[in-house]
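Q: Got a predicted model here, sequence first, then my questions.
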Amino acid sequence: ITPRAQRRLIREVTKDPRTTSKELQASLASIKVSVHDSTIRKRLGKNGLHGRFPRHKPLLSKKNIRARLNFAKKHLNDCQDFWENTLWTDETKLNYNNFAKMSGPKFLQSAVKDSLQVIANA
């Protein structure tokens, strides 16, 4: 792959991060450069542009939608201060899989203890 083609790859990916390696391969084919898609991924990885999955926003369930609608109808005539102090669930930071609880000396100690028992039994 030529340095010019590599610069083109980096420019296209920084402009649109959701571009696939197959689309980049077709783009390079338009300038008469034939490269395998795994080579494209390797070159982008060397330049710090690794593939990532976009984070999915949690969807509201039908139950939550109904509850929010009922709440809004119930408090329809409340003052503006009430609505400014209302915090909706999609405005909060959600902690998935309790990552905050996992870090700390409690988990480190038990992990070390388990590994020492395995070594002692060996």
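A: Everything's here; your move.
Q: drop to CA atoms for contacts and neighbour counts, all remaining ones
A: OK.
Q: Quickly find the element holding Leu24.
A: If you go by DSSP states H and E, Leu24 is part of helix 21-29.
Q: and that helix, which residues are buried?
A: Within helix 21-29, the residues that qualify as buried are Ser21, Leu24, Gln25, Ser27, Leu28, counting by 16 or more other Cα atoms under 10 Å.
Q: and what of stretch 55-64?
A: Using 16+ other Cα under 10 Å as the test for burial, stretch 55-64 gives no buried residues.
Q: Now do that stretch: distance from first to last residue.
A: For stretch 55-64, the separation between the terminal residues is 21 Å (Cα to Cα, to the nearest Å).
Q: Would you mind pulling the contact partners of that stretch?
A: Outside of stretch 55-64, no residue comes within contact range by Cα atoms under 8 Å, 6 or more residues apart in numbering.
Q: Return the distance of the strand or helix carrying Asp114 from the chain's centre.
A: With secondary structure defined by DSSP H and E, Asp114 is part of helix 105-121. With Cα atoms, centre = their mean, to the nearest Å as the basis, the distance from the averaged C-alpha position of helix 105-121 to the chain average is 32 Å.
Q: Quick one: name whatever helix or strand follows the helix holding Leu24.
A: Note on helix 21-29: by DSSP H and E, the next helix or strand toward the C-terminus is helix 37-46.
Q: here comes the other one, which I'd like you to weigh against the first:
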Amino acid sequence: ITDWKLQKEGGAWNHCSSSVNHGYLRAVIIALYKKGFTGKDIAASKIASKSTIYRIIKNFKESGSIVVKKASGRPRKSSKRQDRLLKLIQLRDRGTTSTELAQEWQQAGVRASARTLRRRLLEDGLVSRRAAKKPLFSRKNIRDRLIFCKRYRDWTAEDWGKVIFSDESPFRLFGASGKKLVRRRQGGRYHQSCVMPTVKHPETIHVWGCFSTKGMGSLTILPKNTAMNKDGTNTSSESNFSQPSRNSLVTNNAFSSMMEHLAIRQN
């Protein structure tokens, strides 16, 4: 016992990590116990506290090993059935926030934080993401797109080569249409340099363009706060292209209809 005590008090013991120290200590205590030393005898050497020595000996008697079993940890707040219920609540309305879900889950008998709730959803692969934007189609929109596709599904590449595709995009002259990120300190939300100025009716210009198999047409900038109508589209397209005829023109509405329907079919 004295030899092991000297090893502990020397430098070699202190240079070891905590887990190695504890493992070595258990091995020493059990080795002494196997040699016939009692817990009281081992405790007299003061290599460890009396309670630690008796606990190690007790665990060895019960398991027959000096290896400490991994603790099971705190029990889960929810059962598998309650986890399935949480998933169904989320899938019923995917836009529900974690706080709102926690309140509904609490009605089912589960008192858990929003953080725990997010971990449960993550286990099932449900990750929070920004919703994708997609045009809202009415029954008439869907029907018109189907009619368009069926009408032109047999067209060849040569037929489509006679078509001019056109579209336009709006651009605001003041302010951004999307979100803007700024870096600010706490309490500086409404500081002049941290806000994005807005106006109720910002001036907008529309830029119109077209293309075909023969190439791209030049961009046409429309007057402020005006948009291209069907007649205007035909006039602008004829000024940019000289080869295709008026009858071969597909307007921006028809083109967007076709492309949106193709996106639906692909999904």
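A: Good, I have the coordinates. Fair warning: this is a prediction, and the values are worked out from it, not measured in the lab.
Q: Would you pull the TM-score for this pair?
A: The TM-score (TM-score structural alignment, normalised by the length of the first structure) is 0.54; 85 aligned residues with a Cα RMSD of 3.3 Å.
Q: Pull out the buried positions in the helix holding Asp114 of the first structure.
A: Within helix 105-121 of the first structure, no residue counts as buried by 16+ other Cα under 10 Å.
Q: Now tell me what touches it from outside.
A: Taking Cα under 8 Å, 6+ apart as the criterion, no residue outside helix 105-121 of the first structure touches it.
Q: how big is the offset of the helix or strand harbouring Arg7 of the first structure relative to the second structure?
A: For Arg7 of the first structure, the enclosing helix or strand under DSSP H and E is helix 3-15. After superposition onto the second structure, the average distance of helix 3-15 of the first structure to its aligned residues comes to 1.2 Å, using mean Cα distance after the TM-score superposition for the first structure.
Q: Report the distance from that helix to the chain centre.
A: When C-alpha coordinates are averaged (Cα atoms, centre = their mean), helix 3-15 of the first structure and its chain have centres 23 Å apart.
Q: The second structure: matching residues for that one?
A: Structural correspondence for helix 3-15 of the first structure: residues 80-92 of the second structure, per TM-score structural alignment.
Q: Buried residues in that stretch, which are they?
A: Asp83, Leu86, Lys87, Gln90.
Q: Can you name the residues that contact the third one?
A: Read that as Lys87 of the second structure. Neighbour list for Lys87 of the second structure: Leu121, Asp124 [criterion: Cα under 8 Å, 6+ apart].
Q: Next one: the equivalent of Lys32 of the first structure over in the second structure relative to Met258 of the second structure, how far apart?
A: Aligned counterpart of Lys32 of the first structure in the second structure: Gly109 (TM-score structural alignment). Relative to Met258 of the second structure, Gly109 of the second structure is positioned 50 Å away (criterion: Cα to Cα).
Q: who's more crowded, those two?
A: Shown here are Gly109 of the second structure and Met258; by other Cα atoms under 10 Å, Met258 has more neighbours (18 against 10).
Q: Check the secondary structure at that one for me.
A: Assigned by DSSP: H, G, I helix; E, B strand; the rest coil, the conformation of Met258 of the second structure is helix.
Q: Now the nearest residue to it once chain neighbours are set aside: which helix or strand?
A: Of all residues beyond its chain neighbours, the one nearest Met258 of the second structure is Arg145 (6.3 Å), with distances taken as Cα to Cα, 6 or more residues apart in numbering. Using DSSP H and E, Arg145 of the second structure falls within helix 139-152.
Q: what's whichever helix or strand comes after that helix aligned against in the first structure?
A: Proceeding C-terminally, helix 139-152 of the second structure gives way to helix 157-160 as the next helix or strand, assigned by DSSP H and E. Counting by TM-score structural alignment, helix 157-160 of the second structure falls onto no part of the first structure.
Q: Pull out the buried positions in helix 157-160 of the second structure.
A: By neighbour count, and taking 16+ other Cα under 10 Å as the criterion, helix 157-160 of the second structure has no buried residues at all.
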